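Engineer: sequence unknown, structure follows:
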C-alpha cells in the first residue's frame, strides 16, 4: 500500500480530472488523502479518500471569486493575471500547514498549488508528481516553437507579469528559489499530462507522462434533456460552451455563436452552467441546457466552439471533435495556440469574437476535412495511451 497525498485547488476544472485518479488509487487499495477546499470535501470522501480541508486563507469559492478572494474585484486582463499569480503564491504557508500534517510516499500536486514549490526544494521529500490538467508550464505563455516574434514579446512581458509573485515566493521561502516560481513542475519527479503528445509542444527537462484526459461526464451525472432526440436529426451538431466557470457574461461567446449559426444548417447545442441566455426566443436550430453529459454529447458533435478550457478541449479531442477556440483569460490563450498548432481546429487568443468571425471559423472547420482528420488522429493517440490501472502503477510503482 502506498500513501498518496493529493493537493488540488477547489475548482471544478482541477478537481474534475483529479477524481478518477483518486478513485482508481482508492480502488487499488492505496491510502489516499486529499487536500482541497471545503466545497469539495464530500466529493472526495464519497470516493473513499480522507479529506483535509484548506484553511480559509487558502480556500476560495470558484462560483464567487470576487467575493471569496479579497482584492480581486474590479481587476481584469493582465492586472488580474498578475494579482492572481501573487495570490496563489501567498497561499503557500497555509497550504503547507495542512500538507505537513501528513506522511506520504507520493504527492500529486496541482501545478498552481504553490506548496509544490516548497516541496520540490526540500532536500528530503517524497516523490512529487504534477497533475497536468493545464497546458504544460502554465500560466506563463510560451507559444509554439518557431514563432520568434511572439517569443520576444512574451520574454518582455513575463518579468512584469511575474515580478510581484516571484518576490513573494522569495520572501516566503526565506530566499530566492533559484527559478521562476511557475517552473517548479520542472523540479518534480514527473508530470501526468492529461492530453496526448500531439497536443503539447515538445519539451525537455522533466518526464512527461501523457495519460490522456481523465474527466468523465455521463448521463447519470447530468440527465438528458427532453429534446435530446433532436441530435439524431441528420444536421451537424455544433456544441458551444464557455466552460464551467466563466459564464457570468454569455455575450463573450455563447450568444455571439448563437447569432452566428442561427441561419446555418446545423443544430447548435449550448451549455450555460445555469446562467440564463438573454431574453427572447431562441432560433429554431438552437438547444440550451445548464449541463450535458459530454460522454454522450461529444460523440454526436461535428464541431465544438469553446472558450479554451484545457479539460473541455481535450475531452472533445478524445472523441475526434475539431474545435473553434476563443479565449484569453487564465491559460486559455495557451490552449487556443495549441489548438491551432496541433491542426485540430482554429484558435483565437482573444476574450470574445463577433458573430461574423465565429460563423466563418465554424464553416471552415466543418468544410475542411483536415481539421476532422487531425482531431481523429489525436483521438487515436489518446486511446492508445495508458489505462487507469497503468496510471496507478506509474504513481505508486
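Structural biologist: Received it, and whenever you're ready, just let me know what you need. Treat the numbers as computed from the prediction; the structure is a model and nothing was measured. Residues are numbered from 1 along each chain as shown.
Engineer: make it CA atoms for all contacts and neighbour counts henceforth
Structural biologist: Fine.
Engineer: all helices for the chain, in order.
Structural biologist: 12-27, 41-45, 65-68, 77-90, 92-99, 115-120, 148-173, 254-261, 294-297, 310-318, 332-342, 355-367, 369-383, 388-396 (DSSP state H).
Engineer: Go through these and name the closest to residue 324.
Structural biologist: Set against residue 324 and scored by CA to CA, the helices of the chain come closest in helix 355-367, at 6.6 Å.
Engineer: Packing partners of that closest one?
Structural biologist: Counting contacts by 3 or more CA pairs under 8 Å, 6 or more residues apart in numbering; DSSP states H and E, helix 355-367 packs against helix 254-261, strand 301-306, strand 323-326, strand 345-348, helix 369-383.
Engineer: Please convert these to JSON lines, extending it with mean neighbour count and distance to residue 108.
Structural biologist: Formatted as JSON lines, the helices and strands packed on helix 355-367 follow (neighbours: other CA atoms under 10 Å; distance: least, CA to CA, whole Å):
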{"stretch": "helix 254-261", "mean neighbour count": "21", "distance to residue 108": "35"}
{"stretch": "strand 301-306", "mean neighbour count": "25", "distance to residue 108": "28"}
{"stretch": "strand 323-326", "mean neighbour count": "30", "distance to residue 108": "29"}
{"stretch": "strand 345-348", "mean neighbour count": "26", "distance to residue 108": "31"}
{"stretch": "helix 369-383", "mean neighbour count": "20", "distance to residue 108": "21"}
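Engineer: try this one next to it:
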C-alpha cells in the first residue's frame, strides 16, 4: 500500500498479505521551478486538485482568505484552472504549478483538497493542513488527517472568513505542527529504504521458487527414440 501506516486508523488490522511500503513523494515533471512570494511572513502553500473538480470558486475564496492574514500565500491552480482567472491580493502569488516538495520546506501550513499526494507530502514535511475536500476519496483523507491531530477540515462551501480562521488556528495552535512533525518522523522511517522494491523482489523470489519446485515434481521426459506405430 502506497500510503503511510501512520495516517491510517490507529489499531486497524490488515490482511497478512498487505504491506505498507510508504508513499511516493516525487513531484510531477510539469511542476516547474519554485518561485516564492516576497517577504518574510509565514508561507501558506495552497493547491486543490490538478484535475478538474470545478474548483475555481474555492481557489478564489482561498486567495481572499489569505489576503486577510499576515502571511505569504503561494497558490497553485494546477492544469485545470487558468491562474489569470483567480484575483489575488498582494500577499498571494498565483501560479499554475510549483514543486510542492521544495515549497513545503518553507511552508508553515498547507491548504489542500486533501488529495492523497498533497496531504502526504505536507505531512512528510511536518506541515499541518487545512483540508477542503472536493470529492472522491478526499473526505476520507481529511478525516485521517483530523484524527491524527495534524489538521482541520472545512467545507468546500466555506467562506473566506472560515478558511482564514482555520489557517490561523493551525498556524498558532502548536498541537497541529507537533502532530504533523510526529507523522513526518514516522513517514521518514517508513521511506528510509525502498520497501516497495524489496517486497516486489521477495514476491518474485517466492514465485520463482514455486515454479522451480513445480518443475522438479514433473515426470521426466522419456529418453531415447520415440516409439513408432505400425499398421
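Structural biologist: Happy to help now that I have it. What you see is a predicted model, and the numbers here were worked out from it, not measured in a lab.
Engineer: So for residue 132 of structure 1, which of the helices and strands packed on helix 355-367 of structure 1 sits nearest?
Structural biologist: That would be helix 369-383 among these, by CA to CA, at 14.6 Å.
Engineer: Identify all contacting residues around the closest one.
Structural biologist: 195-199, 211-213, 317-322, 342-345, 365-366 (CA atoms under 8 Å, 6 or more residues apart in numbering).
Engineer: residue range for that helix in structure 2?
Structural biologist: With TM-score structural alignment applied, helix 369-383 of structure 1 matches the range 174-188 in structure 2.
Engineer: returning to that earlier point: let me have the helices of structure 1 in JSON lines, adding distance to residue 191 of structure 1 as columns.
Structural biologist: Listed next are the helices of structure 1 as JSON lines, based on distance: least, CA to CA, whole Å:
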{"stretch": "helix 12-27", "distance to residue 191 of structure 1": "13"}
{"stretch": "helix 41-45", "distance to residue 191 of structure 1": "22"}
{"stretch": "helix 65-68", "distance to residue 191 of structure 1": "28"}
{"stretch": "helix 77-90", "distance to residue 191 of structure 1": "20"}
{"stretch": "helix 92-99", "distance to residue 191 of structure 1": "19"}
{"stretch": "helix 115-120", "distance to residue 191 of structure 1": "12"}
{"stretch": "helix 148-173", "distance to residue 191 of structure 1": "22"}
{"stretch": "helix 254-261", "distance to residue 191 of structure 1": "33"}
{"stretch": "helix 294-297", "distance to residue 191 of structure 1": "25"}
{"stretch": "helix 310-318", "distance to residue 191 of structure 1": "15"}
{"stretch": "helix 332-342", "distance to residue 191 of structure 1": "18"}
{"stretch": "helix 355-367", "distance to residue 191 of structure 1": "32"}
{"stretch": "helix 369-383", "distance to residue 191 of structure 1": "16"}
{"stretch": "helix 388-396", "distance to residue 191 of structure 1": "10"}
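Engineer: who's in contact with the residue opposite residue 131 of structure 2 in structure 1 once aligned?
Structural biologist: Matched by TM-score structural alignment, residue 131 of structure 2 corresponds to residue 325 in structure 1. Residue 325 of structure 1 makes contact with 305-308, 335-336, 339, 345-349, according to CA under 8 Å, 6+ apart.
Engineer: cool, residue 237 of structure 1 as well?
Structural biologist: Counting by CA under 8 Å, 6+ apart, residue 237 of structure 1 has contacts 231, 266-269, 300-303.
Engineer: The most centrally placed residue in structure 2: what's it in contact with?
Structural biologist: Against the mean C-alpha coordinate of structure 2, by CA atoms, centre = their mean, the closest residue is residue 117 at 2.0 Å. By CA under 8 Å, 6+ apart, residue 117 of structure 2 lies in contact with residue 25.
Engineer: That one maps to what in structure 1?
Structural biologist: Under TM-score structural alignment, residue 117 of structure 2 pairs with residue 311 in structure 1.
Engineer: preserved in structure 2, out of the contacts of residue 237 of structure 1?
Structural biologist: Retained in structure 2 (both residues aligned by TM-score structural alignment, their matches' CA atoms under 8 Å) from the contacts of residue 237 of structure 1: 266-269, 300-303.
Engineer: now those residues as a markdown table including distance to residue 33 of structure 1?
Structural biologist: Below are these laid out as a markdown table (distance: CA to CA, whole Å):
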| residue | distance to residue 33 of structure 1 |
| --- | --- |
| 266 | 46 |
| 267 | 44 |
| 268 | 41 |
| 269 | 38 |
| 300 | 37 |
| 301 | 37 |
| 302 | 40 |
| 303 | 39 |
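Engineer: follow-up on the earlier one: could you report the distance from the match of residue 131 of structure 2 to residue 376 of structure 1?
Structural biologist: 17 Å (CA to CA, to the nearest Å).
Engineer: what do you get for residue 291 of structure 1?
Structural biologist: 25 Å.
Engineer: Likewise for residue 27 of structure 1?
Structural biologist: Taking CA to CA, one finds residue 27 of structure 1 at 31 Å from residue 376 of structure 1.
Engineer: again, but for residue 53 of structure 1
Structural biologist: 40 Å.
Engineer: same thing with residue 256 of structure 1?
Structural biologist: On the measure of CA to CA, residue 256 of structure 1 and residue 376 of structure 1 end up 27 Å apart.
Engineer: and if you look at residue 353 of structure 1?
Structural biologist: 26 Å.
Engineer: and the closest residue in space to residue 139 of structure 2 that isn't next to it in sequence, how many neighbours does it have?
Structural biologist: In this structure, residue 139 of structure 2 finds its nearest non-sequential neighbour in residue 133, 5.4 Å apart by CA to CA, 6 or more residues apart in numbering. Burial measure for residue 133 of structure 2: 24 neighbouring residues, criterion other CA atoms under 10 Å.
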